[in-house]
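Asker: Kindly generate the corresponding structure for this input.
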Amino acid sequence: MKPIFRVSLCLLAAVLLPFSVGQYQSMKAHQMLFSEAPQQQVNLTPAPPLDPDKPTVVVILGDDVSEVSDVLGPYQVFAASGKYNVVTAAPERRPVALTGGLDLLPHYALSELDQKLHHPPAVVVVPNIPFIRDQENAPLVSWLKKQGKHPDTVIMSICSGADTLALTGLLDGKKATGHWSDRSRLEKQFPQVHWTWDARYVDAGQQVTSAGVLSGIDASLHVLKRLAGPETAHQTAQKMNYAQSTHLTNPQMQPFDIALSDSIFLLNASYLWDRKTYQLPLKKGMDEIELAALVDTFPATFSAELLTTAPVKGPIQSRYGLDLLPRATSEQSELEVLKLTGTGFPFDDTLSQLALTQNVPTAVFGAKRLEYRAGTQHFEGRGWWTPAVYRPLYLALLGVVLVLVVEWGMRMLRKRKVSF
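Answerer: Sure, this is the predicted structure:
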């Protein structure tokens, strides 16, 4: 074999083998992150009654899956304030999934909610619904358009929920924001929207949009301040141990952009194929933000997977009344339990755990993805030399070795033929 041909084959193998393995493993990892709720028979719990003397906040859910912190963060903000009926609604009232493997039963189907509401919603929260363009989610877009006709209803998108809100046309000609990683896509798909990327949230009147994930808490506190007053907003932030409430007065920030260091996310998805699975026991009265921190830190960075458990199958109510659904019973699982180890705002704890148990680059990216800007410089743990980094290098080396071994074998075979 000519040297140039040998070198070319070695280079090709060094690229193709890690690329092929990475593509396959990444596909599996994404399927797990965005998996739908398993089909199961669930006894429908009574939907929470709507107090006619309170305004109502509706958090919509995709028919399949929605982003976990986009749902749980705003839900807790408005519920903790004590000023609102706060409910979840989906196209149908059946189990739906949140990213990372947390399932819940919506309080209402959209049609049921319309019959129960005494007044148009005060606020509609639109989380990231990754498959919003699927036919099963079409009723959500239609329902949002209808809510947009009520001038006193604030429609608030969280993170990539801006994509859903832009689909309705309600952002046309208005200033808006979304997750930093969606910048080029949103600007290309919706040029009629005036996108901005240097604010935690943008208030365009009836429409309020937030930047990435935990910026939704800032946007929710802002809307709470606007509708219920600054004292209520500050008290709610304190109740949640949320230290970033300074954004209530100043939403401006330095926008993130895609960087080379973000590659740890792709490397984890592609080459951390033996990631650990933890057990997450669901208990009555669990805090929604604590749940979000546990579910949206490890699985979302492809560092670990979670299996929700409970003593028996069936709905378990969270602190503010969400009906959570476990995927297994406690006796079915002997997995290590994932839990918070400290106090304060839960994401501080889980991101620090992520740095210690995985590595600092993953924790730094996790905070960046979440748009959480507190404490990222204090992470302690391993650096870049991790299985997700060295495995593709080993696969590349293996590809080269395979080419050389095959070439050697073919050369030996030719020599044998000549000798005979």
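Asker: C-alpha only now, for contacts and for neighbours.
Answerer: Noted.
Asker: can you give me the strands for the stretch 151-300 of the chain?
Answerer: Applying DSSP state E, counting those that start in this stretch to the stretch 151-300 of the chain gives strands spanning 154-157, 175-176, 194-195, 201-203, 207-210, 276-281.
Asker: Of all the ones you listed, which one is nearest Gln332?
Answerer: Distance to Gln332, taken as C-alpha to C-alpha, is lowest for strand 276-281 among the strands of the stretch 151-300 of the chain, at 10.5 Å.
Asker: Near Asp274, how many other residues are there?
Answerer: 9 (other C-alpha atoms under 10 Å).
Asker: export the strands of the stretch 151-300 of the chain to TSV and tack on mean neighbour count?
Answerer: Compiled in TSV, the strands of the stretch 151-300 of the chain are given as follows (neighbours: other C-alpha atoms under 10 Å):
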stretch	mean neighbour count
strand 154-157	26
strand 175-176	22
strand 194-195	16
strand 201-203	26
strand 207-210	27
strand 276-281	19
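Asker: to compare against the first, here's another:
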Amino acid sequence: MKKLVVRLAVYVLIFAVFVGGVGYLGFVRSDNDFFKNVRHEPVPSLHGVKPPKYDPNKPTVAVLLANVDTEVFDFMIPYDLLSRTNAFNVFAVAPDKNVKTLSGGLDVVPHYSYKELDKLLGKSPDIIVVPYMPIYDEKKYQPTREWIQQHSSSKTTILSICSGSENLADAGLLKGKSATTHWQGISLLSKQYPDTHWKEDVRYVHEGNILTSAGQTAGIDAVLYLIAQKLGEPMSKKISNEISYPSYHFVQNPKVEPIQKDIYFVTFLLNLSFKWNKTKAGVLLYNDMDEIALSSIFDTYAATGTTKVLTVSNSDAPIATKNHLNIVARHQISNAPRLDKMIIPGGNAKSLAAADVKLWSEKGNAKETLLIHSDSPNRYAFEEPLEDLAKQEDLLTAKHAVKRFEYRANGIHLEGKPFPLETYDNVLLIGLLALLVTFFIVQLKKASHGPADHNSN
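Answerer: Just a heads-up that it's a prediction; the model follows:
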């Protein structure tokens, strides 16, 4: 009996190692596609690229970029919303002026290095926005940590978006304070930083000069709350209306029911680990494009583990967005690889990108071209991509994306397959292969014992 139990344990271990090993490799690949998708293509000439004009009479906002990676939503959304007020100098700031990569593979040219901004202002910025910046490389991240610490006096308002609160905790700024973060990571941060009171039932927490937000769209609440604090609620509501934000009531009252992990989260993990044939989607970059619309593509598709997003433009010259952020595509229309779909974001894309769309229709190579926001320019920018994700993939994948965004409105209608058949098929396939491997090992072991040894048992 004891030998039987040992054998079963060994077989289960072999099965788990085989399935787990394959899943781990898939997970690492997906993680690299999203969070470590660094640029390998040559950087074009940045000659003539200039930061927005500095107005010494306006407060200054520094939106941080790390050396290795910065979460795309956490960076783009506050940059866009604060720029829309026209009341701040809003700059993208990094350890140096080299091109930085946002999650999913969007390349950004910083306006200033930390040292350059310090020299320009002669003091700390009035507001520092801290997106989630994964600390993969301690040496490369150290300049960002030190700069945050050096500019954390009570005179500066520090706003973290989503898991950017981890960066604040890492810098020692949340000791003894209340804070919040993305629901998927709050239990881990509670263990890593037990001297912080982590709150699960609010969209944002404001304590002293530090404002932390929960996941994704809760960051919009926090930014709008900050705008209301600095410029008054009429301005905050104006910006909310401009982006058709459906949940302004959370700005006024951030209390919510905590989000729990469920089958949607399991599907998300399985997609990351076992979705091998990823949809290849291009996103067309063009001048004066909307930052929120652009962010909606990367965070909706690329973050699910189902889609690899590639940036494409009509030339290798940097693109200037609506609010003077300089971004660089990795492919040009003339040399873009074959795509499953080309996504053209922005409610005004038909007019702003007319020449680029025409050029793509003539020379591009995609099964489908989707002007995703053009038919409903007055909808909140993330709603249509989430609906399209359900059609492209399945309902479970899209529903997790909705939860990941902490989207709590009722403006989305999802239609699609009930579950990710390909992902589940791959899991079953690997499971069957694991059983075959286990059976093969058992037979080898029996053969190695020989007939006599086998009969003695």
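Asker: coming back round to it: Serialize the strands of the stretch 151-300 of structure 1 to a markdown table and add fields for distance to Ile217 of structure 1.
Answerer: Formatted as a markdown table, the strands of the stretch 151-300 of structure 1 follow (distance: least, C-alpha to C-alpha, whole Å):
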| stretch | distance to Ile217 of structure 1 |
| --- | --- |
| strand 154-157 | 11 |
| strand 175-176 | 16 |
| strand 194-195 | 20 |
| strand 201-203 | 10 |
| strand 207-210 | 9 |
| strand 276-281 | 24 |
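Asker: Out of the ones you listed, flag the one nearest Phe19 of structure 1.
Answerer: Nearest to Phe19 of structure 1 among the strands of the stretch 151-300 of structure 1 is strand 276-281 (22.7 Å), distances taken as C-alpha to C-alpha.
Asker: what's the average distance of the closest one to structure 2?
Answerer: Strand 276-281 of structure 1, aligned to structure 2 and superposed, deviates on average by 1.1 Å (mean C-alpha distance after the TM-score superposition for structure 1).
Asker: Work out which residue lies at the spatial centre of structure 1.
Answerer: With distances taken as C-alpha atoms, centre = their mean, Glu67 lies nearest the centre of structure 1, 4.1 Å away.
Asker: ok, longest helix in structure 1?
Answerer: helix 387-419 (DSSP state H).
Asker: does the closest residue in space to Asp170 of structure 2 that isn't next to it in sequence sit in a helix or strand, and which one?
Answerer: Once flanking residues are discounted, Asp170 of structure 2 sits nearest to Arg145: 7.8 Å by C-alpha to C-alpha, 6 or more residues apart in numbering. Element membership for Arg145 of structure 2 (DSSP states H and E) is helix 138-150.
Asker: what range in structure 1 does that helix sit on?
Answerer: Using TM-score structural alignment, helix 138-150 of structure 2 lines up with residues 134-146 of structure 1.
Asker: Kindly report the same for stretch 292-299 of structure 2.
Answerer: On structure 1, the counterpart of stretch 292-299 of structure 2 by TM-score structural alignment is residues 289-296.
Asker: Stretch 385-395 of structure 2 too?
Answerer: Using TM-score structural alignment, stretch 385-395 of structure 2 pairs with 350-360 in structure 1.
Asker: before we move on, back to that, what helices or strands is the longest helix of structure 1 leaning on?
Answerer: helix 3-33, helix 263-271 (3 or more C-alpha pairs under 8 Å, 6 or more residues apart in numbering; DSSP states H and E).
Asker: Report the angle between it and helix 3-33.
Answerer: 140 degrees (axes from the mean of the first three to the mean of the last three C-alpha atoms, to 10 degrees).
Asker: Identify each buried residue in helix 387-419 of structure 1, please.
Answerer: 387-389, 391-392, 395-400, 403-404 (16 or more other C-alpha atoms under 10 Å).
Asker: so which of the residues you listed comes closest to Leu267 of structure 1?
Answerer: Ala388 (5.3 Å).
Asker: what sits against the alignment partner in structure 2 of the closest one?
Answerer: When structure 2 is aligned by TM-score structural alignment, Ala388 of structure 1 is paired with Thr423. Shown in contact with Thr423 of structure 2 (C-alpha atoms under 8 Å, 6 or more residues apart in numbering): Leu270, Asn271, Phe274, Lys275, Trp276.
Asker: and of those residues, the nearest to Leu395 of structure 2?
Answerer: Among these, and counting by C-alpha to C-alpha, the member closest to Leu395 of structure 2 is Asn271, at 12.8 Å.
Asker: That closest one contacts Thr306, correct?
Answerer: Yes - taking C-alpha atoms under 8 Å as the definition, Asn271 of structure 2 is a contact partner of Thr306 at 6.4 Å.
Asker: thinking again about what came up before, turn the helices and strands packed on helix 387-419 of structure 1 into JSON lines, including mean neighbour count.
Answerer: Listed next are those as JSON lines, based on neighbours: other C-alpha under 10 Å:
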{"stretch": "helix 3-33", "mean neighbour count": "16"}
{"stretch": "helix 263-271", "mean neighbour count": "22"}
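Asker: Distance to Thr350 of structure 1 added to those helices, as JSON lines?
Answerer: Output for these, formatted as JSON lines (distance: least, C-alpha to C-alpha, whole Å):
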{"stretch": "helix 3-33", "distance to Thr350 of structure 1": "18"}
{"stretch": "helix 263-271", "distance to Thr350 of structure 1": "17"}
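Asker: wait, which of the ones you listed is closest to Pro230 of structure 1?
Answerer: Across these, closest to Pro230 of structure 1 is helix 3-33 (C-alpha to C-alpha), at 37.0 Å.
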